[in-house]
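# model the structure of this input:
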Amino acid sequence: MKTKVLILGAGGAIARHVVGFLEKNKDIELTLFARNASQLTNDTGSSLIFEGDVLNQNDLDRAIKGQDIVYANLAGDVDKMATLISATMEKHGVKRLIFVTCLGVYDEVEGKFGEWNNRMIGSDLTRYSKATRIVEKSGLDYTIVRPSWLTDRDETDYETTQKGEPFRGTEVARKAVAAYIADVILHTEKDIKASVGVNKPGVYGDKPAFY
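Sure, this is the predicted structure:
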């Protein structure tokens, strides 16, 4: 039986890489959820397409019901989205959630890089921090993903840190974050009830090199 995976925010760059890693896997059935289906390219293979709004309860009910895994990669009112997604998953008995937030939600980025990161993310950090805590307090089998500053490099090299550990690297490729997420989807017991920082090994400093 195939594992049914719903991708919320499927038009985003990281999500598209995840689709690329998984779309040819015969054991995975993908449902791609986006506000505007035209965001989705024609190379999504046999993936199901769902156009809707994550903050619309009816849309979310129809998309989540019957799934095995929900992967959410969203922007905007992520705290409200986290509340609605968690409640809807619990209602439909879907337990496995992968939810992307950002670095700094625990004030885990130390030194000058931490100061720079807080200035740059600003008010968005508050929303991502709230979303992180909402997911952590849910009864779900969650993995929270906290990427570093993102690049479009064609590379998949990454290292991870766990909640309670200092966040290390200043940047990471979107494709590398997607490689980690795809690995979690394929190995569903990996990093359950964990909040995982993802960064490129060996790239440390006071801010990303591209700033």
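# CA atoms for contacts and neighbours, from now on please.
Noted.
# measure stretch 118-125 end to end?
Using Cα to Cα, to the nearest Å, one end of stretch 118-125 lies 7 Å from the other.
# and the contacts of that stretch?
102, 104-105 (Cα atoms under 8 Å, 6 or more residues apart in numbering).
# where do the strands of this structure begin and end?
Assigned by DSSP state E, the strands in the chain fall at 3-8, 28-34, 48-51, 69-72, 96-100, 141-147, 149-151, 159-162, 171-173, 194-199.
# and for comparison, fold this next one:
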Amino acid sequence: MVKVIVLGAHGQVAQLAEQMLFTDGDVQTTLFLRNAKRLAKDKDKATIIEGDTTNEAELEKAIAGQDIVYANLGGTSTIVKQAEAVIEAMKKTGVKRLIWISTLGIYDEVAGKFGEWNKSVLGNYITEYAKAAKKVEESGLDYTIIRPSWMTNKDKVDYQKTKKGQPITNTEVSRKSVASYIYKLIKKPDEDVQESIGLEKPGTQGNKPSWY
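Predicted structure coming up:
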């Protein structure tokens, strides 16, 4: 039995991943979020904890005894502080495996006109998420950073991976694909350790996402 805690458990990708975890009898899931009422529907499927991901003490209490931390966090103004709190809580509790959702462009890895567009739209969001990712990379934890391309709600799993230093040229990937990769990492926790992985759907090159 593997014990997984999802931080930011109300996020769209997080909820897709959670549905996969709930149906797996070998996974015990804990959901951590600011407003527990949002996931009251899942109270019979997981342990639900209400808390603040910038509060190290609350995180430490929730993370203790877990095997894997999956952090699906947001907030441009607080993402660095959240990264610091998660890292310290994990170190104090001896939990090593971290799945960290970041954003596209934190290494200036998005190629061509798409890269220019991505930077113009995301702006400071990229800067702050890059700082948070650097904290994760320097943490000494067994992390996997995930950098999805622009996400869709398409009901299909179709993605390819790129590693840090490789360009990203495809403009989209489905949330279901990202959730499936997260679930794969939870089932195979030795995969892509201390790697920063870009996820993109092949064949979606362009100057920006087709729907934008």
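# re earlier: which of the contacts of stretch 118-125 of structure 1 sits closest to residue 46 of structure 1?
Closest approach between these and residue 46 of structure 1, by Cα to Cα: residue 102, at 30.5 Å.
# adding mean neighbour count, write the strands of structure 1 out as TSV.
Shown next, in TSV, are the strands of structure 1 (neighbours: other Cα atoms under 10 Å):
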stretch	mean neighbour count
strand 3-8	23
strand 28-34	22
strand 48-51	16
strand 69-72	24
strand 96-100	25
strand 141-147	25
strand 149-151	18
strand 159-162	17
strand 171-173	25
strand 194-199	24
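# the counterpart of residue 90 of structure 1 in structure 2 - how many residues pack around it?
Using TM-score structural alignment, the partner of residue 90 of structure 1 in structure 2 is residue 91. By other Cα atoms under 10 Å, the residues close to residue 91 of structure 2 number 15.
# and for the one 4 residues further on?
Under the neighbour criterion other Cα under 10 Å, residue 95 of structure 2 is assigned a count of 20.
# list the residues that contact the closest residue to residue 195 of structure 2 other than its chain neighbours.
Distances taken as Cα to Cα, 6 or more residues apart in numbering put residue 144 closest to residue 195 of structure 2, at 5.2 Å, once the chain neighbours are dropped. By Cα under 8 Å, 6+ apart, residue 144 of structure 2 lies in contact with 98-100, 192-197.
# the same query, at a cut-off of 6 Å, please.
The contact partners of residue 144 of structure 2, by Cα atoms under 6 Å, 6 or more residues apart in numbering, come to 99, 193-196.
# can you add distance to residue 118 of structure 2 and give the residues you listed back as TSV?
Converted to TSV, the contacts of residue 144 of structure 2 look like this (distance: Cα to Cα, whole Å):
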residue	distance to residue 118 of structure 2
99	23
193	27
194	25
195	22
196	19
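# before we move on, back to that, now the strands of structure 1 as a markdown table including distance to residue 42 of structure 1?
What follows is the strands of structure 1, written out as a markdown table (distance: least, Cα to Cα, whole Å):
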| stretch | distance to residue 42 of structure 1 |
| --- | --- |
| strand 3-8 | 16 |
| strand 28-34 | 12 |
| strand 48-51 | 11 |
| strand 69-72 | 21 |
| strand 96-100 | 25 |
| strand 141-147 | 27 |
| strand 149-151 | 24 |
| strand 159-162 | 32 |
| strand 171-173 | 23 |
| strand 194-199 | 29 |
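# which among these is found nearest to residue 81 of structure 1?
strand 69-72 (9.3 Å).
# average distance between the closest one and structure 2?
Compared with structure 2 after fitting, strand 69-72 of structure 1 deviates on average by 0.2 Å (mean Cα distance after the TM-score superposition for structure 1).
# quick check: that strand aligns to which part of structure 2?
So strand 69-72 of structure 1 sits over residues 68-71 in structure 2, by TM-score structural alignment.
# quick revisit: what lines up with the residue nearest to residue 195 of structure 2 in structure 1?
Under the alignment (TM-score structural alignment), residue 144 of structure 2 maps onto residue 143.
# how much space between that match and residue 192 of structure 1?
Residue 143 of structure 1 is 6 Å from residue 192 of structure 1, by Cα to Cα.
# now do residue 144 of structure 1
The gap separating residue 144 of structure 1 from residue 192 of structure 1 is 9 Å, by Cα to Cα.
# same thing with residue 62 of structure 1?
25 Å.
# more neighbours: those two, which one.
residue 192 (16 against 12).
# contact partners for that one?
141-143.
# compare the residues you listed with structure 2 and list the ones that remain.
Compared against structure 2 with both residues aligned by TM-score structural alignment, their matches' Cα atoms under 6 Å, the contacts of residue 192 of structure 1 retain 141-143.
# now the residues you listed in a markdown table, with distance to residue 208 of structure 1?
Output for those, formatted as a markdown table (distance: Cα to Cα, whole Å):
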| residue | distance to residue 208 of structure 1 |
| --- | --- |
| 141 | 32 |
| 142 | 28 |
| 143 | 25 |
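# much appreciated, bye for now.
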